[in-house]
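Engineer: Provide a 3D model corresponding to the input given below.
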Amino acid sequence: MPVYAFTIALSAFLLFLVQPIVARQILPWFGGSAAVWTTCMLFFQLALWAGCAYSDLVVSQFDAAWR
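Structural biologist: Here you go, the predicted model:
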């Protein structure tokens, strides 16, 4: 169980570490406006939500199959 908790914490840390770095790197390419920064943050948050929804779907499907 501690291995899973460590893996989840590490993945969350890396996600929130990479998110601003990537956004700051592509910001000048698209004009550097606040709308670009907001779009980057929205994309990463939607990707995080999609990953959570996918994992919930997979767990619910496997849970039903194991019964």
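
Engineer: from here on, contacts and neighbour counts on C-alpha atoms
Structural biologist: Will do.

Engineer: if you count residues, which helix in this protein comes out on top?
Structural biologist: Looking across the chain with DSSP state H, the single longest helix is helix 34-66.

Engineer: mind checking how far Pro2 is from Gly51?
Structural biologist: Distance, Pro2 to Gly51, by CA to CA, to the nearest Å: 22 Å.

Engineer: same question, Leu57
Structural biologist: Distance from Leu57 to Gly51, by CA to CA: 10 Å.

Engineer: Next, the structure of the following sequence, for comparison with the previous one:
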Amino acid sequence: MSGAVSEMETDMVMRNGPVLSDGTKVSDLINLETREVKLRTLSDDPELYKLEMEKIFAKT
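Structural biologist: Reported below is the predicted structural model:
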């Protein structure tokens, strides 16, 4: 798999938000109504860490 993101992948992310490699939507990890966060978000998941870094430093 190359590092390039296809146009279809970009469209999917724009419509559904980021999706992890196992198919989990990042938005599914947080329940805004009950203010609960899945334990997975508190682990040392390298994929989530990378997404966080991209969001934090994308504007600098």
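
Engineer: quick one: TM-score?
Structural biologist: Overlay of the two chains. TM-score (TM-score structural alignment, normalised by the length of structure 2): 0.31; 31 aligned residues with a CA RMSD of 3.3 Å.

Engineer: Tell me which of Pro2 and Gly51 of structure 1 has more neighbours.
Structural biologist: Gly51 (12 against 7; other CA atoms under 10 Å).

Engineer: what's the following helix or strand after the helix or strand hosting Thr10 of structure 2?
Structural biologist: Using DSSP states H and E, Thr10 of structure 2 maps to helix 7-16. Remark: after helix 7-16 of structure 2, the chain's next helix or strand is strand 30-31, criterion DSSP H and E.

Engineer: So for the longest helix of structure 1, what gets flagged as buried?
Structural biologist: Neighbour-count burial for helix 34-66 of structure 1, counted by 16 or more other CA atoms under 10 Å, picks out 36-37, 40, 44.

Engineer: Nearest to Gln19 of structure 1, out of those: which one, please.
Structural biologist: The closest of the buried residues of helix 34-66 of structure 1 to Gln19 of structure 1 turns out to be Phe44 (CA to CA; 6.7 Å).

Engineer: The closest one contacts Gln19, correct?
Structural biologist: Yes. Phe44 of structure 1 is in contact with Gln19 according to CA atoms under 8 Å; the separation is 6.7 Å.
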